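Participant: Take this sequence and fold it.
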Amino acid sequence: MPLVELFLAAFAMAQERNYISICGKTKTSIKWTEEHKSSNTNLSISLNNGIYSISGKFNGKQISKKVKSKGKPWYQNIAYNAGLTLKNSKFVEYECFRPDNMKLYTMSAAKKGTEKLDGKNAVRIEVSLSGFMSAFWSCDYYFDTSSLMFVGYKGVNGGPGTPETKISDAR
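Facilitator: Take a look at the predicted model:
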């Protein structure tokens, strides 16, 4: 993969999981790796010609499988690119893998306008599962109105009774 094709390589740590997401010029994911030591997971997913290749170790077991894309863009971590992706549109459907089960899901992201987050104007984008499943879960990502870079998140990351998670840029 030529370096010129790379748009973004990002590293994130959440819940003891280490992720590296590599995106192409169109801001879509082209490769994603995850390491989660406590679950003995260390795997890589790449997309080539509409087929995802998953390899490595997942929950202590070797994994090597192929999954057909559903034809939507792949945004493994929508926080990296939703602001720019929705700059000139209001809605996008995309696909991503859920890290705890490695299943491919179709998601939707919808621009909901501008509102205050910690006293600053931010573009709010609601993310949910697509179709009838959207009634069961959603969260909000917030992006700077000028740069369209990620500045915040609000959502519940667990079952009923789980408190809301809020992330915001401290600057």
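Participant: switch to C-alpha atoms for all contacts and neighbour counts from now on
Facilitator: OK.
Participant: Quick check: end-to-end length of stretch 10-21?
Facilitator: Terminal residues of stretch 10-21 are spaced 5 Å apart (Cα to Cα, to the nearest Å).
Participant: err, stretch 110-129, not the other one
Facilitator: First-to-last residue span, stretch 110-129, Cα to Cα: 11 Å.
Participant: Check stretch 32-47 too.
Facilitator: For stretch 32-47, the first and last residues are 9 Å from each other (Cα to Cα).
Participant: Okay, buried residues for that stretch please.
Facilitator: When neighbours are counted by 16 or more other Cα atoms under 10 Å, the buried residues of stretch 32-47 are found to be 32-36, 41-47.
Participant: Residue 112 sits in which helix or strand?
Facilitator: Residue 112 is located in strand 104-117, with elements delineated by DSSP states H and E.
Participant: Buried residues of that strand, list them for me.
Facilitator: 104, 106-111, 114, 117.
Participant: All the strands of the protein, residue numbers only.
Facilitator: Secondary structure of the chain (DSSP state E): strands at 6-14, 17-24, 29-36, 41-48, 51-58, 61-68, 91-97, 104-117, 120-129, 138-144, 150-156, 164-168.
Participant: Which members of the buried residues of stretch 32-47 are the farthest-apart pair?
Facilitator: Using Cα to Cα, these reach their maximum pairwise distance at 36 and 47, which is 21.3 Å.
Participant: how much space between the residue sitting furthest away from the middle of the chain and residue 155?
Facilitator: Largest separation from the mean C-alpha position in the chain: residue 119, at 25.5 Å (Cα atoms, centre = their mean). Taking Cα to Cα as the measure, residue 119 falls 19 Å from residue 155.
Participant: Residue 163 now?
Facilitator: As judged by Cα to Cα, residue 163 and residue 155 stand 9 Å apart.
Participant: Would you do the same for the sequence below? I want to compare the two.
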Amino acid sequence: MRVVIVLLWCLAVAGMVCGGALAQAGETTSRLYRDRTGKSEVFFCWQISAPDPETRRIVSRKANATYRNICRPNGRTLRWEVAKPGVTGKAWVDGATLRLRGAVDGEAVAWQRPVAEAGWFQPLSFALRGVARGEETTKRLVTLRPDTLEPMSIRATRKGVEQVVIEGQAVEAVRVQIRLTGWLRMLWHGDYWFRTGDWVFVRYEGVNGPPGTPKTEIVLIEEDIGNARCLDRIGKQEESRLDTAGP
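Facilitator: The predicted model follows:
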């Protein structure tokens, strides 16, 4: 059961740290999110840019972790990098193959697998916007666990339009629920809300642990924030950009 709990927490983290409206070519957007579990609170800063019409670069940071993504506008991931205590890794699509190299707690991890028909979608709060818009009411996809660097399968389902309160303001948003596939689907779920109209990710909610664990809530707290100010809020220096080249 402990393995399942850790997996669920990592699934939530993998999806929460990236999200937001689709940037136009040449634009860069930064937003600040608050992650609160019980009395514990941290902030996520992320930036999305469009180097060209067919590419989205998403960099998400908190004080001790950085996640970098290169995606298509529909959310399909081409390349992903993670750097945090105990884990470093990079994964990339090479033709019909998904390759990964990295290390977990000092142990090397390397594998290659066919790209699943469902597709590889690493930043869930970016990739799930299509489900929120109703392009698909349910979607099965593959994402990578940031703690073990192993792939896992999840299913996302559109639940409809709701009113949610974000920093004291009522917002109309579409809720998308994610669950693991197979027998694990009954053990846990997480919910993402996307603001109608611009489809910005505004909220996540889930209990990422055993019974009695406080609820985790992620909320958008500041928009149109400059990257330097965003990084300053989380106490992190600006870092180099993710390259689109191979390993």
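Participant: quick one: which of residue 163 and residue 155 of the first structure has more around it?
Facilitator: Neighbours per residue, other Cα atoms under 10 Å: of residue 163 of the first structure and residue 155, the larger number sits with residue 155, 18 against 11.
Participant: mind checking what the more buried one lines up with in the second structure?
Facilitator: Mapped onto the second structure by TM-score structural alignment, residue 155 of the first structure lines up with residue 206.
Participant: cool, residue 120 of the first structure as well?
Facilitator: Aligned partner of residue 120 of the first structure by TM-score structural alignment: residue 171.
Participant: and the gap between its match and residue 3 of the second structure?
Facilitator: Counting by Cα to Cα, the separation of residue 171 of the second structure from residue 3 of the second structure is 36 Å.
Participant: quick one, which of those two is more surrounded?
Facilitator: residue 171 (17 against 7).
Participant: Surely that one and residue 193 touch.
Facilitator: No. Judged on Cα atoms under 8 Å, residue 171 of the second structure makes no contact with residue 193 at a distance of 9.8 Å.
Participant: on that earlier part again, how about the match of residue 155 of the first structure, nearest residue that isn't a chain neighbour?
Facilitator: What sits nearest to residue 206 of the second structure in space, not counting adjacent residues and going by Cα to Cα, 6 or more residues apart in numbering, is residue 190, at 4.7 Å.
Participant: what residue of the first structure takes the place of residue 82 of the second structure?
Facilitator: In the first structure, residue 82 of the second structure lands on residue 34 (TM-score structural alignment).
Participant: residues in contact with the closest residue to residue 35 of the first structure other than its chain neighbours?
Facilitator: In space, and not counting its chain neighbours, residue 35 of the first structure is closest to residue 42: 4.4 Å by Cα to Cα, 6+ apart. Taking Cα atoms under 8 Å, 6 or more residues apart in numbering, we find residue 42 of the first structure in contact with 33-36, 56-58.
Participant: Looking at those residues, which one is closest to residue 100 of the first structure?
Facilitator: The nearest member of the contacts of residue 42 of the first structure to residue 100 of the first structure, counting by Cα to Cα, is residue 58 at 9.1 Å.
Participant: That closest one matches what in the second structure?
Facilitator: Match for residue 58 of the first structure (TM-score structural alignment): residue 104.
Participant: need the longest helix for the second structure.
Facilitator: Across the second structure, the helix with the greatest residue count (assigned by DSSP state H) is helix 2-16.
Participant: I would like the range of the first structure that aligns with the helix or strand just after that helix, please.
Facilitator: Going down the chain from helix 2-16 of the second structure, the next helix or strand is strand 28-37, by DSSP H and E. No residues of the first structure are matched to strand 28-37 of the second structure when aligned by TM-score structural alignment.
Participant: got the contact list for strand 28-37 of the second structure?
Facilitator: Residues outside strand 28-37 of the second structure that contact it (Cα under 8 Å, 6+ apart): 23, 41-50, 214-227, 230.
Participant: if we go to 7 Å?
Facilitator: 41-49, 214-227, 230 (Cα atoms under 7 Å, 6 or more residues apart in numbering).
Participant: Buried ones among these?
Facilitator: Those of the contacts of strand 28-37 of the second structure that meet the buried threshold are 43-49, 214, 216-220, 227, 230, by 16+ other Cα under 10 Å.
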